[in-house]
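Student: Need the 3D shape of this:
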Amino acid sequence: MIRKLLIANRGEISCRVMKTAQRMGIRTVAVYSDADSDALHVKMADEAVHIGGAPSKDSYLRAEHIIEVAKRLGVDAIHPGYGFLSENARFCRLCEQNDIIFVGPPVGAIEAMGSKSAAKQIMEKAGVPLVPGYHGDDQSVETLRSSAQSMGYPVLLKAAAGGGGKGMRQVWSDDEFDAALDAAKREAQSSFGDDIMLVEKYLTQPRHVEIQVFCDQHGNGVYLFERDCSVQRRHQKVIEEAPAPGMTEQLRSAMGEAALKAAQAINYVGAGTVEFLLDSDGQFYFMEMNTRLQVEHPVTEMITGVDLVEWQLRVASKEPLPLQQSELKLHGHAFEARVYAEDPDNDFLPATGHLRLLRPPLENRHVRVDTGVLEGDDVSVYYDPMIAKLVVWDEDRTKALARLAKALTEYHIDGVTTNVNFLYNLATTPAFMDAQLSTNFITEHEAAIFHRDASEHNGLLPVAALYLLLDQQNKVPQQQDDRFSPWQQHNAWRANEQHVQSLTLRLNDDDFDLRVKRLDNGYSIDYQNQTFVCHGELSGNSLIANVDGHRSEFVVVEHESGHSLFAPGEALRFTRVMPDLGLDDDTGHDAGFTAPMNGTVVALAVEPGQMVDKDQTLMIMEAMKMEHALKAPSRGKVTEFFYQPGDLVDGGAELLAFEADQGASS
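Tutor: Model prediction:
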């Protein structure tokens, strides 16, 4: 049995592996970079070792250095988690050469599935159904374009060595092909050091259904049912669930057997996931096999009662699988929502910041939170911006979905923009509740998911105003010898006049003018011919508000840019707008083209002085493993680029100078 385990990873998955290992009596070793010196996974481990600088290439991707650390500390085994070195055949081989157990499949299996094109060829020989596509060695633009033309648009360009949506582009017509290919190859080279591409027919209404397989070193193999991972953005999963809605026992068995056939074709050992595209006609096609533990593995654990990490450690110790196929039972339904630091209203742009407030819902047998961060941590530019995985379970899909929605209303995060409100809106969208799933779900139901109408926040206006009024009253400095003086009151007191004041609130980006009257026990707040009678109690961040007889509880956090109000189903940023006394210096200068965050300039798409059209790409940046294109706001030209490809750029830095064509309309 493994006695000492090094987890060659960070964040949430490192913490999750440690929990099981420590429960099994296995001593754990964490590794960390400069950016993670005070991280949760470092604090949880029995031992922790610094391995380098913040960039992954200087720390978590240093295979030889991690092996040296493992040998020095007498480690028996290394668990790679997911990402980083988890599917790196060279790292697996280094473990083998140094008599260290690699908690994962053998080198040959990783190599077989490491190239998507080679994997397709293996699966074809094994009789696993494939999506029509080109997986050949000829990588000329002409050959790739000809393949796309012959199978018909739309097609999907995919990095052969890819994963996680990196190096992937949809192409809908021939005139888009070259630009999409360049972008996919560039992103693939940056993410995987390999720009070999394959071309596949793009199914327009597919579901993404994957099978969890597990094989031991004694020839045994099982599948632990399926997960539906259809709901995605940027080809990355958002909410996963198990089992897949509408799955028949016949189809489940067929997909499970096909997945086991795929695993056996490469002599697989350990936990693996075989991903399929399930078409609307019930046909399914092999997409890829991930030779590691998946991010969404908790939903499988919740419906089977199996600890997949424990199985990994036991199989790596040469034990047989704990259960046979006939002993595996499916019970209930589970969802996993990925909580990210990102801005859904800005094309899911990753966000960085300081976690001033981090209050997840309480965990119990129905609710599980897998995380790698604590309140007070920073979400940095160096790694994936996942904050946590929120996992819920109940007896059926309807009940589980209700638990997911409730748990999301109880997830309070401040200091960084997150997708929590987006997740709640998505989970409560009628189409999602009816399981009308496809990989295009977010695009097709955008209007129902994204709520941008300012009037929707009107119901929270009196709550936000009440908070400011109570907070103002609580902060009154009382002088012991004159505490009844009207000059000590902050309640709009006027001699011989009603206690009335004007209050302007900015909710998100909209301003609201209110009139407030002081009552004997609270306030009367007027807005656009509506009157709200409010009173409440404020203690720290907790607000109990009674608006027109409706009592509710809220959490409010103050920060440098205002306040954040956490209400059931949404987080609302608001601030008090002070009267304009004519003292502001409004220069009228445009913010220009600034970097959205720290990153690297990847490419300049035009030449200085070249006339461009509105929405034409000018520059491409890469940040947090994703590419971001800066586009022209109107017809015009770039007069100067301030950075060149390869340059590191700080968030907020001016990137280029743009001159609009005065004769063009923006």
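Student: When you work out contacts or count neighbours from here on, use the C-alpha atoms and nothing else.
Tutor: OK.
Student: residues in contact with the strand with the most length in the chain?
Tutor: In the chain, taking DSSP state E as the definition, the longest strand is strand 221-233. Contact with strand 221-233 is made by 206-215, 237-245, 252, 256-257, 259-260, 299-300, 304, 321, 324-325, 328, 330, 348, 437-442, as judged by CA atoms under 8 Å, 6 or more residues apart in numbering.
Student: Let's see that with 7 Å instead.
Tutor: Residues outside strand 221-233 that contact it (CA atoms under 7 Å, 6 or more residues apart in numbering) are 207-215, 237-244, 256, 260, 324-325, 437-439, 441-442.
Student: that's a strand at residue 111, yeah?
Tutor: No. Assessed with DSSP: H, G, I helix; E, B strand; the rest coil, residue 111 is helix; it does not lie in a strand.
Student: Another for comparison:
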Amino acid sequence: MIKKILIANRGEIAVRIIRACAELGITSVAVYTDADRHALHVKKADESYYIGPDSQAGYLSIHRMVNLARASGCDAIHPGYGFLSENAGFARQCEARGVIFIGPTAAVIERMGDKLAARAAMIAAGVPVVPGSEGNLSGLDEAVVLADEIGYPVMLKATTGGGGRGIRRCDTPDDLQRNYDRVLSEATKAFGSAEIFMEKAVVNPRHIEVQILADAHGNVVHLFERDCSIQRRHQKLLEIAPSPQLSDAQRELIGELAVRAAQAVGYTNAGTVEFLLDQDGSFYFMEMNTRLQVEHPVTEMITGIDLVQAQINVAAGLPLPYAQQDIARNGFAIEFRINAEDPQNDFLPSFGRITRYFAPGGPGVRTDGAIYTGYYIPPHYDSMLAKLVVWAPDWDGLLRRGRRALHDIGVYGVKTTIPYHLQILGTSAFIEGHFDTGFVEAHPELTDYSLKRSSREMAAAIAATLAAHRGL
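Tutor: Below is the predicted model of the structure:
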């Protein structure tokens, strides 16, 4: 059994892993840079270690992480998401040094991180893929010829890309000419590779992903799907489980396709198979994320399965304690990404000090975060402050509870996406459960809101201020 885990990450996901470790009786080890010296994950871990002044380099140093794990007596490393979580070299170094990597094998990470290799594996397994290039594009001339063959619009994608970077849609030959070098540059800077490929663009699809779990004993299950269609610039804003847009037949099909995809590559641990659902109801494999997803809590809420604990148990060599028929879905869950951004100013980051923070509560409400009153949000990292997760037994109840929870939460001192989420919940398309990846662009009016606080919010803020003053 795993006894001590180094968490090679920071912020919200580090806190989430620390909580899972506490419930399993496992010692948690946090790491931090100068920017995170006062971060919540450092305060909550059983042990914490400084990894240098550079806000990024410390979390991206493979050898530093593995050496620290060995020196501090850890028998495993959890990479979280982002940073080194999908770095095959990191997983391989853990394996070489006798440290358990809580995730899939290095070989699987490498294969699925290569978009073309992943496409080839899915084609061989009979999982439908979007029409596109058979290999990396040799240059702009080949791209122009292929785009004419498959028809515009097309997508240029970094072969080793992810997270919405290194991807451009081209609607015309002029767009292709203009974007080709841009994608090459983005791919090189973000992923260290100048390899790109092309796919037919599926216009305004629904983005549906399936959570899978697989152990080292050949057992693979899916935990149903999540709808991630509401996004901006390929970055998700909120996620829902299960999707209100799928029929039972579609839900069964996509679950089977995800399991088949995982089996085809010998996958182990937690992973996500992402699909595009086009307007005529066809599913196409998009990519596989070989790590825990930001939005995993909505799956936990509808299945009752702790995914982080499941990851740790699988990494320890234990078989999954359930078969597919044992996993049931219950109700609906939604995750609102509470970001330090100003939606009324093109979603520009809004870093700074949180002057007051009120966590929401009540039935069916969960908050995963790493913020507190007085915390200074550093400008070096992702702008996500917290994940507000809401569960209800039905869709209408979810909408009502979501509005209530968004009114409950209070983050002051910085701009946030809270009022924008409230706007989304008020649109008829969302209420009716009909939306796709073009939702944000189709609703520019969502940023037309007032920041004037309600009398209830003002009263709560005044009461908190008075209480704080009396305590001085």
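Student: Assuming the best superposition, what's their TM-score?
Tutor: TM-score for the superposed chains, counting by TM-score structural alignment, normalised by the length of the second structure: 0.95, backed by 466 aligned residues with a CA RMSD of 2.1 Å.
Student: quick revisit: average separation of the longest strand of the first structure from the aligned part of the second structure, please.
Tutor: Mean deviation of strand 221-233 of the first structure from its aligned counterpart in the second structure after superposition (mean CA distance after the TM-score superposition for the first structure): 0.5 Å.
Student: Report the next helix or strand after that strand in sequence order.
Tutor: For strand 221-233 of the first structure, the succeeding helix or strand toward the C-terminus, using DSSP states H and E, is strand 236-242.
Student: Wait, a strand at residue 338 of the second structure?
Tutor: Yes. Residue state for residue 338 of the second structure (three-state DSSP) corresponds to a strand.
Student: Correct me if wrong: it contacts residue 420.
Tutor: No. Applying CA atoms under 7 Å as the test, residue 338 of the second structure and residue 420 come out as separate, 9.8 Å apart.
Student: The two: which is more packed in?
Tutor: residue 338 (24 against 18; other CA atoms under 10 Å).
Student: circling back: quick one, which of the contacts of strand 221-233 of the first structure are buried?
Tutor: With neighbours counted by 16 or more other CA atoms under 10 Å, these contain buried members at 207-215, 237-244, 256, 260, 437-439, 441-442.
Student: ok, the residue of the second structure lying at maximal distance from its centre to residue 463 of the second structure distance?
Tutor: What lies farthest from the middle of the second structure is residue 470; by CA atoms, centre = their mean that is 41.6 Å. Counting by CA to CA, to the nearest Å, the gap between residue 470 of the second structure and residue 463 of the second structure amounts to 11 Å.
Student: Just the element for residue 335 of the second structure, please.
Tutor: strand 332-339.
Student: quick one: contacts of that strand?
Tutor: So strand 332-339 of the second structure is contacted by 237-242, 295, 298, 301-302, 383-395, 398, 416-418 (CA under 7 Å, 6+ apart).
Student: From the chain's centroid, how far away is it?
Tutor: Between the centre of strand 332-339 of the second structure and the centre of its chain there are 11 Å (CA atoms, centre = their mean, to the nearest Å).
Student: Give me the mean deviation of the helix or strand that that strand is followed by from the first structure.
Tutor: Per DSSP H and E, strand 332-339 of the second structure leads on to strand 341-342 as the next helix or strand towards the C-terminus. Taken over the aligned residues, the distance from strand 341-342 of the second structure to the first structure averages 1.4 Å (mean CA distance after the TM-score superposition for the first structure).
Student: Which ones among the buried ones among the contacts of strand 221-233 of the first structure map onto helices?
Tutor: Taking DSSP state H, the ones among those that sit in helices are 256, 260, 441, 442.
Student: wait, which of those is closest to residue 359 of the first structure?
Tutor: Nearest to residue 359 of the first structure out of those is residue 442 (CA to CA; 26.9 Å).
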